[in-house]
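Enquirer: Have a look at this prediction, sequence included:
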Amino acid sequence: MKTFYFVMLCVISFFVLVFPNGFFGLADDTNRALGSTCKNEENTTVNGVILQTLLNSLASNVVDHHGFYQTIAGENNSRIYGSILCRGDISANNCSDCVRNSTIEASNVFPKCRDVQVLFRWCFLRYSNESFFGDMQELTFTYDFDDIDDPSVVSQGLPFMSGVAATASEKSLMFHTEVLNFNQSEKRYGMAQCTRDISRKDCKRCLDSQLINIRTIRNNTRWEIYGSNCFMWYDDYQFYASVSFLPSAAWRPSSCRSLAAIAVSAALLIVF
């Protein structure tokens, strides 16, 4: 069975290399900075060496831990707690790039801040001098668009996203995508994700709280909600990839690169 998954992973790697522009449906999706927050700013800066150690550790380990990683750097009063989450459908390279951009943003924009949250569309970074691991917070940032949806579609949108939220909270990675087939020409795409340090119950509670907030803009065709522990996306096109390219921490074969290279070479021979 592991051999099968190994071969499939290498096949996926082949398509990522040969079709870098989004063979699996991510072509129209782009990363962008959405905002950042700073709390508990003081007259003195955090220990720059400890902070850089933390950020480097987050960036180095997030892909190996399937897009979510938490760690601690420093001791006693100099201790810093850090967490990084990548969106569940993006590639390992996109995850790494997003993490790098978010860590640069944090260290450059908030050098004095002891509690920072940096939000990009593909990843979410947080660090603090106080532990927040496992504590569900209902902080919400909402992004909606000006286009108004068909009322007959709107009536199904929220129940559909409620189902997406319920399924995401039960998944091992607390991540789920789903398609609402309204008719032959109309589809809506939903995605939900939670940080994996909270319980399944808190994940569902966090997503349900976001759905309550979204009722004020429920007539929109597209909207996105971001929080400290959970996130939701709703759109009229498939903005997410059909598969996740982030490797599993439980099994990550080292020889796939060689097979992927062979596959690319074979493809070039066929093309030329």
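Expert: That came in fine, so what should we check first? Numbering: from 1, shown residues only.

Enquirer: alpha carbons only for contacts and neighbour counts from here, please
Expert: Noted.

Enquirer: how near is the closest residue in space to residue 11 that isn't next to it in sequence to residue 3?
Expert: Counting by C-alpha to C-alpha, 6 or more residues apart in numbering, residue 11 lies nearest to residue 260, which is 7.1 Å off, once chain neighbours are set aside. Relative to residue 3, residue 260 is positioned 15 Å away (C-alpha to C-alpha, to the nearest Å).

Enquirer: Pick out whichever of those two has more residues nearby.
Expert: Per other C-alpha atoms under 10 Å, whichever of residue 260 and residue 3 has more neighbours is residue 260, with 21 against 9.

Enquirer: Make sure the more buried one is indeed in a helix.
Expert: Yes. Assessed with DSSP: H, G, I helix; E, B strand; the rest coil, residue 260 lies in a helix.

Enquirer: give the contact list for it.
Expert: Neighbour list for residue 260: 10, 11, 13, 14 [criterion: C-alpha atoms under 8 Å, 6 or more residues apart in numbering].

Enquirer: one more structure, for comparison:
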Amino acid sequence: MSSSRLASSLYLLTFALLLQNVLGTDPLFSRCSSNANSTVNSSYKTSLNVLMASLYQLAPVEGFALGSLGQSNQDRPYGLVLCRGDVSSSDCRACAANATREIRKRCPNSKGAIIAYDNCLLKVF
């Protein structure tokens, strides 16, 4: 009886851990800059969206991506994604995608923001 109870507990624990990985977790840290804001249709916002998409694509290759995009200094966002060294490229991609979605939700009009998870960090400024 105790071995079947142990097996059931292990299955339940495994399922819970898999579910947590699939659904994502809350960030360890997030902060939106209060120094400067952007408007929804600004060239900065457009550049930021393109930049975050490219960082999301590049980060899993090396575990790190850094970039900037835009014509003038005031419309040029900078950003970086850093994944933990022991994280697989697929987990890095998933974390970067989640961080990109969350930073857009949490800081929709902020020109600077940072969000950190167990597996990755995303910063835009």
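Expert: Cool, the structure landed. The model shown is predicted, which means the values in this text are computed figures rather than measured ones.

Enquirer: how about the strands in the stretch 101-250 of structure 1?
Expert: In the stretch 101-250 of structure 1, strands defined by DSSP state E, counting those that start in this stretch lie at 115-120, 123-128, 140-144, 175-181, 187-194, 223-227, 230-235, listed in chain order.

Enquirer: now those strands in a markdown table, with mean neighbour count?
Expert: Below are the strands of the stretch 101-250 of structure 1 laid out as a markdown table (neighbours: other C-alpha atoms under 10 Å):
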| stretch | mean neighbour count |
| --- | --- |
| strand 115-120 | 22 |
| strand 123-128 | 24 |
| strand 140-144 | 16 |
| strand 175-181 | 19 |
| strand 187-194 | 25 |
| strand 223-227 | 21 |
| strand 230-235 | 24 |
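
Enquirer: Include distance to residue 210 of structure 1 when you put the ones you listed into a markdown table, please.
Expert: Shown next, in a markdown table, are these (distance: least, C-alpha to C-alpha, whole Å):
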| stretch | distance to residue 210 of structure 1 |
| --- | --- |
| strand 115-120 | 17 |
| strand 123-128 | 17 |
| strand 140-144 | 7 |
| strand 175-181 | 15 |
| strand 187-194 | 11 |
| strand 223-227 | 7 |
| strand 230-235 | 8 |
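
Enquirer: State the distance from the residue nearest to residue 11 of structure 1 to residue 79 of structure 1.
Expert: 41 Å.

Enquirer: and the angle from the helix ranked longest in structure 1 to strand 230-235?
Expert: Using DSSP state H to assign secondary structure, the helix with the most residues in structure 1 is helix 151-170. Angle, helix 151-170 of structure 1 to strand 230-235, by axes from the mean of the first three to the mean of the last three C-alpha atoms, to 10 degrees: 150 degrees.

Enquirer: Helix 151-170 of structure 1 to strand 187-194, inter-axis angle?
Expert: 30 degrees.
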